[in-house]
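Chemist: Can you look at this prediction? I've put the sequence above it.
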Amino acid sequence: MEPLTCYDNVAWEQSEYVSDNWLLQFLDIEVKRPIALFMLMHDSGRDSEFTTLKKGSFNIVLRMEFTHSATNIRFPQPGTAMFPEEKVENEVAVKRFISDQTSIPVPFILHSGTREESPLKLGPFIMMSHIEYTTSMYDALNTPGCPKEEWGVLDPNTDEDRFRLIYTQLAKTLLQLSKTAFPEIGSLTQVDDFSWEVNRRPLSMNMNEVHLAYQRNDSAESADDCRRKFIAKQLFYKLARDKKLFSPYDENAPFKLWRDDFRPANVLLNDDMHIACVIDQRFFGPTEADDPNEMWRERLGLLDDTQRCEIERLVERKLEEMGDRVLEWDPDEYTEEFRHELMRRAEEKAKEDLPRETENDTK
């Protein structure tokens, strides 16, 4: 039995449907043209060429290439990233802060804006300088031939000088980040050209995850699995409430800049292996010798009476939900708007196809 909560596959399929169809529109020249013209309004050069650069897990990137430089524009994909406006605002502020306060190479932000300010209202966006690179730190150190779907393994034949060069640079990068200091925990906002404040909530990748109590499908495999996960969450909450998850020295400012996706794959290297750019489960799970169906019973006594009563109410609801797999999600505004647009298109297509089917039936 997996100790982690699975994704809601019903909502996941709907998210993929929305995201995949949203991406298809970038094949249309009538969508590409306004984007290209928009980019040329904010950046210009000689012999421009517009291309779709790549699609990632959460964004699509398009590039305007000039003779001696290039510019990227990036849009978050609806259906894959929650809080897209907030996500873009935070990233712009952090990139500009790092660019101003450190020597860490990051893309230069040319322009950014909300969905309302974007071409064709495609979504919040960032326009930034394109950084040429040869490989990533992950690929440079990974064992050749290691399958992409598996965890990387450090190549034992890596030249020691190359290894030292790469890791020295990474250490210097982490050292610079460690020197940043903020009076509060949260997200950065740029006040003016040279100052930033922490005045918004923190936003991490884990905030995209759905909690046990609110996830409609696939959050529990059985009644005991539900009890085990609920108890784990309550115990974790108790540790956090009692301030036992961190050292007392970490409770007060200053707080450091932190990113939950900072890893070798996001450190890009040039030909001579120098850094070209830095781009951007959780329960008390059983050990291999533990029986997960018994672990929750051993920990039940650690909860108070109210929490123990809440377990059975949650188990009853989850068992009912396992009987019918219903779509229930709370997407952001522009994801939901695009989903309704897809439904409207499907209805129109069905109406168009109906006369043809009737005509074929009469033949």
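Modeler: Happy to help now that I have it. Numbering: from 1, shown residues only.
Chemist: going forward, measure contacts between C-alpha atoms and count neighbours the same way
Modeler: Fine.
Chemist: Break down the stretch 101-250 of the chain into its helices, ranges please.
Modeler: Counting by DSSP state H, counting those that start in this stretch, the stretch 101-250 of the chain has helices at residues 137-141, 160-178, 223-241.
Chemist: Quick one: the ones you listed as CSV, columns for mean neighbour count too.
Modeler: As requested, these are exported to CSV (neighbours: other CA atoms under 10 Å):
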stretch, mean neighbour count
helix 137-141, 20
helix 160-178, 14
helix 223-241, 18
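Chemist: Could you list the residues in contact with stretch 23-37?
Modeler: 50, 60, 64, 77, 119-120 (CA atoms under 8 Å, 6 or more residues apart in numbering).
Chemist: list the contacts for the most centrally placed residue in the chain?
Modeler: Geometric centre of the chain, nearest residue: residue 205, 5.1 Å, by CA atoms, centre = their mean. Residues in contact with residue 205 (CA under 8 Å, 6+ apart) are 260-261.
Chemist: hold the first one in mind and look at this next one:
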Amino acid sequence: MFNNGLIDLHRQVQAQLWVDKINKAHETSQLCPWVSTFHPKRLTCKLEGGFYHGSFNAGMVRFPRVGKVHNEYIDEKTAMEVRALSLIRERTTIPIPKVQAWGYAAENPLGLGAFIMMDFVNGVCLNDLLIETDKADPTRLLREDISDGDIEVIYRQFANFLLQLFSLDYDSIGNLPSPEDKPESLMPKRPLTYKAHDILHNGGVDVFGGRCQGFATVTEYFQYLLEQDFGQLNHQPNSIYGPNDARRRYLSLKVLESLLPDLINKNYDGGKFELICDDLGLANLIYLNIYKRVLEEEEAKMPGHEKRELSNLVKWSQESGLHMLMSVGFNDQDSFPFMQLHQHVGEKEWKRREVEFRTLPEVEAFVTQKTITLEKYEVAMGKLKSEKVLVDAGQMTHEAFLATSIRLG
């Protein structure tokens, strides 16, 4: 499933306006004096390294970049990140920078949005270890000469971190409590997930559904996640490629819906619940067999993990594909997690369920409506692309383009 092109063009222009604003703050010498106001002794600071990937000699300042984070959730994302950093720093040995100051968008006098000021932690970037950055045309492909030993060292550290996080238990699924230094700004208890944000930010569909409460069971939470997939499929105008694709996508989600009760691990349905980063999971691990072995070895060393719960859950998740499937948006029947689940269930059983749902009147009604919506979307995209050409040529202002893109979207 592609991003919503109308949203993409809107964000490109929106991001450029923010970059222009932050460049101006730097060029007019507003940025460093502002950072200095947060230093206990108000010492002067200077920018070290490149502007976008550099740091200040007083520490590091991070902004959620406009165009990468949806405007409506920038404050919430920032607050949750501060809370997670503080919690991990207090309750684990994972090297986490100390947050010196932070604030919401309304607290930034430069108009650059929410911010976090933190200590800089020295370390070795994984890119320097895994990718050939010295090439004339560097790529994100792994170095050909990387050894299993190097991978094992990295995975062993990663496993140790996850085992420590796995020891932090919670009674419900949701956001962490609001940061202690801003107790008055209560955040919703429902989780701000990568999936829901991605569907909104890149698909243009708000699937949070106005929910503010957390979840008491995995069953309830997974049903909520599946509703998000149905919401994206129904309301993102280009969520299909044509009538046949629309039918296949709808039937795949109906099959998944029917399978959910049997796929949820009953031992963990009512908790305990753990702290996770839903943008970091098995899909990020290329050498999964090495990781599973290393994880088991690290579990054996760490007190409190004698039952090897985490490694057993990793194996179960890998076999079913369910966790990856429920954690990400933009799903379709040809994605890796869906194919993994398909294989886990078996071709015969999958087909049996598809045939069962194919006769439902709602299926063809959905196909008809989505085909009409797709045609309207393609017309709107043609108009917006023409106006983006005018922006690039300097014949239309960024602000005028944004107004048009909102109307067409």
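Modeler: Noted; the coordinates are in hand. If you're wondering where the values come from, they're calculated on a predicted model, not measured in any experiment.
Chemist: ok so, going back, now which residue in the second structure aligns to the residue nearest to the centre of the first structure?
Modeler: When the second structure is aligned by TM-score structural alignment, residue 205 of the first structure is paired with residue 194.
Chemist: can you tell me how far that match sits from residue 201 of the second structure?
Modeler: 10 Å (CA to CA, to the nearest Å).
Chemist: what about the helices in the stretch 201-350 of the second structure?
Modeler: Counting by DSSP H, counting those that start in this stretch, the helices of the stretch 201-350 of the second structure are 218-235, 243-263, 288-301, 309-320, 322-327, 336-345, 347-358.
Chemist: Which position in the first structure pairs with residue 156 of the second structure?
Modeler: Matched by TM-score structural alignment, residue 156 of the second structure corresponds to residue 168 in the first structure.
Chemist: how close does its match sit to residue 179 of the first structure?
Modeler: Applying CA to CA to residue 168 of the first structure and residue 179 of the first structure gives a distance of 17 Å.
Chemist: And for residue 13 of the first structure?
Modeler: For residue 13 of the first structure, the distance to residue 179 of the first structure - CA to CA - is 42 Å.
Chemist: How about residue 145 of the first structure?
Modeler: 38 Å.
Chemist: The two - which one has more neighbours?
Modeler: More neighbours surround residue 179 than the other of residue 145 of the first structure and residue 179, with 13 against 6 (other CA atoms under 10 Å).
Chemist: Provide the count of other residues in contact range of the residue lying closest to residue 65 of the second structure once chain neighbours are set aside.
Modeler: Excluding the flanking residues, the one nearest residue 65 of the second structure by CA to CA, 6 or more residues apart in numbering is residue 15, at 7.7 Å. Residues lying near residue 15 of the second structure (other CA under 10 Å) number 17.
Chemist: Translate residue 15 of the second structure into the numbering of the first structure.
Modeler: Match for residue 15 of the second structure (TM-score structural alignment): residue 19.
Chemist: The helix or strand hosting that match vs the second structure, average distance?
Modeler: In this assignment (DSSP states H and E), residue 19 of the first structure forms part of helix 9-24. If you overlay the two and look at helix 9-24 of the first structure, the average distance to its match in the second structure is 1.4 Å (mean CA distance after the TM-score superposition for the first structure).
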